[in-house]
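**Student:** below: sequence and its predicted model.
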Amino acid sequence: MTVKEAKKIIKEGENFYTEFKRKFSTHEKIAKEIIAFANSNGGKLFFGVDDDGSIVGVESEKESAYLISQSASEYCEPAVELSISVIELYGKDIVIAEIPESQVKPHRIQDYKSQINYNTAKVFIRMNSKCVQASKEMIKFLYTSYRDFEE
């Protein structure tokens, strides 16, 4: 992603495809956002950007990129493929995770169970500019839609 593209997206604010994070919180919270984008139409997570679009930067771009990557690979089931870039804006580094729409839905928080349990699976989707837990019906829809598409 270019600096020009990043500035344009930040100016537009959070929406169905864009989420701002001031800083990295926990692996599970970041995994929820990654999962929501992967289970929906894809999107971008900006770290080092406040909800109002102001640039605060990240303390360590390498550590942030590692923690995001770790959240996608170890806390998402199945793991989510994403790309990470670091951009300097106004003298501060921001980290951007670009998550494509997944072809292996539904993704969920890693719970080390081999089968989806529709009653307890932590599956997330995007609704407007928010990450929300999917209903049992939505989980079944995501699961069967992908399986029908595959066959």
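**Tutor:** Noted; the coordinates are in hand.
**Student:** please make it C-alpha for all contacts and neighbour counts, starting now.
**Tutor:** Fine.
**Student:** nearest residue to the middle of this protein?
**Tutor:** For the chain, the residue sitting closest to the mean C-alpha position, by C-alpha atoms, centre = their mean, is I34 at 2.1 Å.
**Student:** buried sites along the helix or strand hosting that one?
**Tutor:** Using DSSP states H and E, I34 sits in helix 27-39. Of all the residues in helix 27-39, those buried under the rule 16 or more other C-alpha atoms under 10 Å are H27, E28, I30, A31, K32, E33, I34, I35, A36, F37, A38, N39.
**Student:** this is the other structure I want to compare:
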Amino acid sequence: MLTKEDILSITRSGEGYNAEFKSRVPNKLKELSEEICAFANAAGGVLLLGIDDNNNIIGASIDNTKLSAIQNSLNEINPHLPTELYKVEVDGKDVWVIEVNSGKQKPYALSGAIYVRQGPNSQKLTTVEQMRDFFQQSDRIYFDEAPCAEFDLREDIDHEWFEEFRIEAKLSKVRIELVEQVGSGISRMRDAMIRAELPEPDFKTEGMFTIIFKRSKSSGKSSGKSSGTDWEEIKNMLQKKSQRKLSKNSLKILEMVFHSSEVTIPEMAKKLKITERAIEKNIQKLKENQLLEREESNRAGYWRLLIDLES
């Protein structure tokens, strides 16, 4: 079960491959079951009820009738999927957790449809054949990795041979026993990088799971500022140029770009404590307002404030 600290860490990291947020129980309970089905067909995950679009903990109230209806909806996933549904109090507010591990009997289907996790979103497939093709093309199903339900670890393993293998592979007994909860490692890595004042790592979830760590470095790219120009002066120029009133978040985004042209969208979201989608919407408005642009590619580019320092 997740603790209060686990939930705070996950909400700071935002939605992703292993986490989905809902501000309340949706009118169509099938929406919850679709997300859980997708997690089971991927690497598992958690769905948190009581978290708004800006990653704020607002709490959710679920009575026994609604609780029973949610459980009935989850039971419609086929084959049967064990899930945990429970409540955790965080800062005086109730956050409801639906937790599921990666399923052992993939693929799982809901009302005849199959759902899989693609990055931070869930995707619907329509046939079992498509699901099997998806897993095979993603290098996630191998014949020799299929679980053997009849295997008994205590009785069927040759401990002498296993010990010989462990020594040859140079694996410590402690390392073998390290099994962490799904999703918690990603959150802890992000938190550790933030504490070290380093850029957040990138997590690639398509195909082979990959983590990219980035150095903390300064770049020669210009963000649109010049030496001797402070942020207040730049902010006044941007507000005068803007065709509409700039929101508080938009100004914060522009200020972050002013200080670092290579700031990333995840870093912006973390700083402002809102979702990456909300950041992207603000950036789109700033681009339409001709205040901000992106140079080069999104992977290796940088931001530039559109202001005329000579005028």
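**Tutor:** Right, received. Where do you want to start? Predicted model, so just to flag it, every value in this text is computed and none were measured.
**Student:** give me the TM-score for these two chains.
**Tutor:** TM-score for the superposed pair, counting by TM-score structural alignment, normalised by the length of structure 1: 0.80. Supporting figures: 140 aligned residues with a C-alpha RMSD of 2.5 Å.
**Student:** mind listing the helices for structure 2?
**Tutor:** Taking DSSP state H as the criterion, structure 2 contains helices spanning 4-13, 30-40, 64-74, 128-137, 153-156, 159-168, 173-176, 184-195, 231-241, 248-259, 265-272, 276-288.
**Student:** want to throw those into CSV with distance to A113 of structure 2?
**Tutor:** Output for the helices of structure 2, formatted as CSV (distance: least, C-alpha to C-alpha, whole Å):
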stretch, distance to A113 of structure 2
helix 4-13, 29
helix 30-40, 9
helix 64-74, 14
helix 128-137, 8
helix 153-156, 34
helix 159-168, 41
helix 173-176, 37
helix 184-195, 29
helix 231-241, 50
helix 248-259, 39
helix 265-272, 32
helix 276-288, 27
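**Student:** tell me which of the ones you listed is the most buried.
**Tutor:** Mean neighbours per residue, mean count of other C-alpha atoms under 10 Å, is largest over the helices of structure 2 for helix 30-40, with a mean of 24.
**Student:** after superposition, how close is that one to structure 1?
**Tutor:** Compared with structure 1 after the fit, helix 30-40 of structure 2 shows a mean deviation of 0.7 Å (mean C-alpha distance after the TM-score superposition for structure 1).
**Student:** how much space is there between the alignment partner in structure 1 of I70 of structure 2 and P106 of structure 1?
**Tutor:** Aligned against structure 1 by TM-score structural alignment, I70 of structure 2 finds its counterpart in I68. Distance, I68 of structure 1 to P106 of structure 1, by C-alpha to C-alpha, to the nearest Å: 19 Å.
**Student:** ok, now R22 of structure 1?
**Tutor:** Distance, R22 of structure 1 to P106 of structure 1, using C-alpha to C-alpha: 27 Å.
**Student:** those two: which is more packed in?
**Tutor:** P106 (29 against 19; other C-alpha atoms under 10 Å).
**Student:** what's near enough to touch that one?
**Tutor:** Neighbouring residues of P106 of structure 1 by C-alpha atoms under 8 Å, 6 or more residues apart in numbering: N39, V123, I139, L142, Y143.
**Student:** any idea how far Y143 of structure 1 is from it?
**Tutor:** Distance from P106 of structure 1 to Y143 of structure 1, counting by C-alpha to C-alpha: 6 Å.
**Student:** quick one on the thing from earlier: of the contacts of P106 of structure 1, which are reproduced in structure 2?
**Tutor:** Using both residues aligned by TM-score structural alignment, their matches' C-alpha atoms under 8 Å, structure 2 keeps these contacts from the contacts of P106 of structure 1: N39, V123, I139.
**Student:** pipe the residues you listed into a markdown table and attach distance to E59 of structure 1 per row.
**Tutor:** Below are the kept ones among the contacts of P106 of structure 1 laid out as a markdown table (distance: C-alpha to C-alpha, whole Å):
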| residue | distance to E59 of structure 1 |
| --- | --- |
| N39 | 29 |
| V123 | 30 |
| I139 | 36 |
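**Student:** looking at those residues, spot the one nearest Q133 of structure 1.
**Tutor:** Using C-alpha to C-alpha, V123 comes nearest to Q133 of structure 1 of the kept ones among the contacts of P106 of structure 1, at 5.8 Å.
**Student:** just give the closest residue to the equivalent of that closest one over in structure 2, not the sequence neighbours.
**Tutor:** Residue correspondence to structure 2 (TM-score structural alignment): V123 of structure 1 is matched to I114. Among residues not flanking I114 of structure 2 along the chain, L125 sits closest, at 4.9 Å (C-alpha to C-alpha, 6 or more residues apart in numbering).
**Student:** tell me how many other residues crowd the one you found.
**Tutor:** 16.
**Student:** ok, G91 of structure 1 next?
**Tutor:** G91 of structure 1: 10 surrounding residues under other C-alpha under 10 Å.
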